[in-house]
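Novice: Make a model of this:
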Amino acid sequence: MELSISLMKQIAAMFLMIIVGYILIRKKVCNISDSKILSTLVLFVSGPCAIINAFTIELTADKVKGFVLAVFAAIIVHIVYIFISYILEKIFKFNAIEKASVIYSNCGNLIIPLVQLVLGQEMVFYASAYLIVQTILIWTHCKFIISEDRNFNIKKILFNINILAIFIGMIIFIGQVNLPIPVQSAMNSMGNLMGPLSMFVIGMLLANMNLKEVCMQRRAYMISFFRLIFLPGIVLLIFIFSGMTRLIKGADEIMLISFLAACAPSASSVTQFAQIYDNNPGMASVINALSVILCIITMPFMIMMYNLMV
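Specialist: Down below sits the predicted model:
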């Protein structure tokens, strides 16, 4: 229960940051083009720093086991989501954007800063496991769904900035490399900016949308329900009845991080692919925006359910 309350407080704080970003655009203090600059800073500076920082921890058998468990949990989540999405596609006639929005979550820009704030910087180490699995699937499965392009580009995966940051972090972790204090301090400060900057960007993008139109899209509510409540509920039952939350020491916290990622709003990558391949970008933006707004209520509720059942 305490964790749910803490999560609610942090989500409320992040929501206030979203409002700040919204006001900056509405009051014309900033232009919508400025959001691209902030997005670039998050993508290429703050995000990688937060990930690398998470790997500057002591190498122990427990941490290795925990990381393997986190990767396994992420794989299970995606298998379940992909399988069920195909069933839902047949029943509700999902298009490519709706299907991808149900499967893929914003496990980077939202979950990493949330884990930083609620569980501590060290736990980002386990959050990166989900990011590895999803990044691979985003550039293969998700790209294929939206573009119907079967070409597999390994470079796009290996040279993805988050994968590179995780690779560098793994070298530091396995080699137990001690970074110079000024470098570590600078990276820590830049990594801590990820949360506020990410929230500002979301607020700025929402300010550029017709929120009345967003809230009137009935189908987007259905997609958000599957993304934020229905599928995470199934994953929660699998985590509990499979005994995964008790496999190793600290498994309940590690699985909580995977569960946080599983019940996050739809991935911004879906919107980006929709724009690139001109496949319903408007619908993708609406689903993304609505799921972000609704997650303020749904995520604390789902975490409360996790705490009650685990």
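
Novice: CA atoms for contacts and neighbours, from now on please.
Specialist: OK.

Novice: where does Asn279 land in three-state SS?
Specialist: coil (DSSP: H, G, I helix; E, B strand; the rest coil).

Novice: who touches it in this structure?
Specialist: Listed by CA atoms under 8 Å, 6 or more residues apart in numbering, the contact partners of Asn279 are 97, 146-147.

Novice: Relative to Phe144, how far out is it?
Specialist: Distance from Asn279 to Phe144, counting by CA to CA, to the nearest Å: 12 Å.

Novice: same check, this time on Leu69
Specialist: Distance of Leu69 to Phe144, computed by CA to CA: 28 Å.

Novice: In the chain, which residue is most central in space?
Specialist: Residue closest to the average C-alpha location in the chain (CA atoms, centre = their mean): Cys107, at 1.2 Å.

Novice: one more to put side by side:
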Amino acid sequence: MTLALIIGTMIFKMFIMMSVGMIGSVTKLITEEGNKAMTDVLLFIVTPILILVSYQVDFSKDKLQGLLLAIGLSFLSHIIAMVIASIGVKKKNNTDYQVERMGTIYSNCGFMGIPLLYALFGAEGVFYVTAYLTVFNLFVWSHAVILMTGKVDKKGILSVFKSPNIIAIIIGLILFVTGIRVPELILDPLKTITLVNTPLAMLVIGATLIQSNLLKMITKSRLYYITFLRLVVVPLFLIIAFKILGLTGMVPTIILIATACPVASTGTMFALRFDKNSNYAAGLLSISTLMSIMTIPLMAIISEWIQ
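Specialist: Now for the predicted structure:
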């Protein structure tokens, strides 16, 4: 079975879980308050535990080299996205250019990427995608804040180190490098908690799609243009870069999938925080999430064909 078919199968299963979240929202079983509570549980409890557990592996030079490679490729991915956003989204006569550029650059690597890569590669997939997540957070709290406000926010940049995910990555790295293992009596229950990561994330995404007034957004053509940049153009240029550099294997594949994920939910949060067009940001999140069901397997097919 090719990687594209495996990814397609996993995304279809994830879409079924999303659909349950949609039904729960339509029937009011999942309210906006309930969805926010589930989001907090996912962001502040489940995902950090998943990251921490993924680092509970024996130290090896190969894994360390793979992690360093993942960090380098994550920087490359974001730089490519920034160049494409600056070319494809102009400031002139565009009051929403900040929202569009952020949507083009930043992927939903946490909500969509981690569950998908965990389903595909298990804890090893999460181990390497933490590199992308780290670079994502560094750029979000520096570049994205400057993009949205037009000024440097030193406190905002420093706040990246208060993120539960970043804290989990730092602790996990220390445990990985030193070879310290969490006792099985503690580790086993933590592993059990990680099992809810994918279904919980999909329920949240499904409910969010309904609560973001998706039907009002689907007629806006500009949404599809930005979605095309995020889901097709950025991953394609990364695939070409991998080809030029002669990179193949699990680590480049993981970074490609993280890059090919839909518009980051952080974009909507930042639009709300900095008084930008949050409805437009939510529309980008919704449309790109639905379209990614088709485009992520497509990017895998193209990557396999080119390589």
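
Novice: TM-score, when you put one on top of the other?
Specialist: The TM-score (TM-score structural alignment, normalised by the length of structure 2) is 0.96; 304 aligned residues with a CA RMSD of 1.4 Å.

Novice: which stretches of the stretch 101-250 of structure 2 form helices?
Specialist: Along the stretch 101-250 of structure 2, counting by DSSP state H, counting those that start in this stretch, helices occupy 114-121, 123-139, 145-149, 154-158, 164-178, 184-194, 197-211, 214-217, 221-228, 234-245, 250-259.

Novice: nearest to Ser288 of structure 2, of the ones you listed?
Specialist: Set against Ser288 of structure 2 and scored by CA to CA, the helices of the stretch 101-250 of structure 2 come closest in helix 221-228, at 5.3 Å.

Novice: Nearest to Ile23 of structure 2, out of the helices of the stretch 101-250 of structure 2?
Specialist: Across the helices of the stretch 101-250 of structure 2, closest to Ile23 of structure 2 is helix 197-211 (CA to CA), at 7.7 Å.

Novice: so that closest one aligns onto which residues of structure 1?
Specialist: Mapping helix 197-211 of structure 2 onto structure 1 (TM-score structural alignment) gives residues 194-208.

Novice: gap between the residue nearest to the centre of structure 1 and Ala274 of structure 1?
Specialist: Per CA to CA, Cys107 of structure 1 is found 18 Å from Ala274 of structure 1.

Novice: same check, this time on Val124 of structure 1
Specialist: 29 Å.

Novice: what range in structure 1 does stretch 123-137 of structure 2 sit on?
Specialist: Stretch 123-137 of structure 2 corresponds to residues 121-135 in structure 1, going by TM-score structural alignment.

Novice: try stretch 62-72 of structure 2
Specialist: So stretch 62-72 of structure 2 sits over residues 62-72 in structure 1, by TM-score structural alignment.

Novice: quick one: buried residues of the matching stretch?
Specialist: Residues of stretch 62-72 of structure 1 classed as buried under the neighbour-count rule (16 or more other CA atoms under 10 Å) are 63, 66-67, 69-72.

Novice: That stretch vs structure 2, average offset?
Specialist: With mean CA distance after the TM-score superposition for structure 1, stretch 62-72 of structure 1 departs from structure 2 by a mean of 0.5 Å once superposed.

Novice: show me what contacts Ile174 of structure 1?
Specialist: Leu59.

Novice: Just give me the match in structure 2 for it.
Specialist: Under TM-score structural alignment, Ile174 of structure 1 pairs with Val177 in structure 2.

Novice: From Val57 of structure 2, how far out is its match?
Specialist: Applying CA to CA to Val177 of structure 2 and Val57 of structure 2 gives a distance of 10 Å.

Novice: before we move on, what about Thr295 of structure 2?
Specialist: Taking CA to CA as the measure, Thr295 of structure 2 falls 32 Å from Val57 of structure 2.

Novice: Which one's more surrounded, these two?
Specialist: The neighbour count for Thr295 of structure 2 versus Val57, taken as other CA atoms under 10 Å, is higher for Thr295 (21 against 18).

Novice: Now which residue in structure 1 aligns to the more buried one?
Specialist: Aligned partner of Thr295 of structure 2 by TM-score structural alignment: Thr298.

Novice: element containing that match, please.
Specialist: Assigned by DSSP states H and E, Thr298 of structure 1 falls within helix 281-309.

Novice: same thing with Lys90 of structure 1?
Specialist: Lys90 of structure 1 belongs to helix 61-92 when assigned by DSSP H and E.

Novice: could you give the angle of that helix to helix 218-225?
Specialist: 150 degrees (axes from the mean of the first three to the mean of the last three CA atoms, to 10 degrees).

Novice: Helix 61-92 of structure 1 - contacts with which helices or strands?
Specialist: Other helices and strands packing on helix 61-92 of structure 1, by 3 or more CA pairs under 8 Å, 6 or more residues apart in numbering; DSSP states H and E, are helix 96-103, helix 124-137, helix 231-241, helix 251-262.

Novice: Dump the ones you listed to a markdown table, plus distance to Pro113 of structure 1.
Specialist: Output for these, formatted as a markdown table (distance: least, CA to CA, whole Å):
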| stretch | distance to Pro113 of structure 1 |
| --- | --- |
| helix 96-103 | 21 |
| helix 124-137 | 8 |
| helix 231-241 | 20 |
| helix 251-262 | 12 |
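
Novice: Out of these, which is closest to Lys9 of structure 1?
Specialist: helix 251-262 (15.2 Å).

Novice: so Met14 of structure 1 touches Pro196, yeah?
Specialist: Yes - taking contacts as CA atoms under 8 Å, Met14 of structure 1 lies within contact range of Pro196: 7.2 Å.

Novice: Enumerate every residue touching Leu223 of structure 2.
Specialist: Leu223 of structure 2 touches 217, 283-284, 287, counting by CA under 8 Å, 6+ apart.

Novice: Put together a markdown table for those, with distance to Pro115 of structure 2 on each row.
Specialist: Below are those laid out as a markdown table (distance: CA to CA, whole Å):
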| residue | distance to Pro115 of structure 2 |
| --- | --- |
| Met217 | 26 |
| Gly283 | 22 |
| Leu284 | 20 |
| Ile287 | 19 |
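
Novice: got JSON lines for the residues you listed, with distance to Lys90 of structure 2 and neighbour count too?
Specialist: What follows is the contacts of Leu223 of structure 2, written out as JSON lines (distance: CA to CA, whole Å; neighbours: other CA atoms under 10 Å):
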{"residue": "Met217", "distance to Lys90 of structure 2": "21", "neighbour count": "18"}
{"residue": "Gly283", "distance to Lys90 of structure 2": "19", "neighbour count": "24"}
{"residue": "Leu284", "distance to Lys90 of structure 2": "17", "neighbour count": "32"}
{"residue": "Ile287", "distance to Lys90 of structure 2": "21", "neighbour count": "21"}
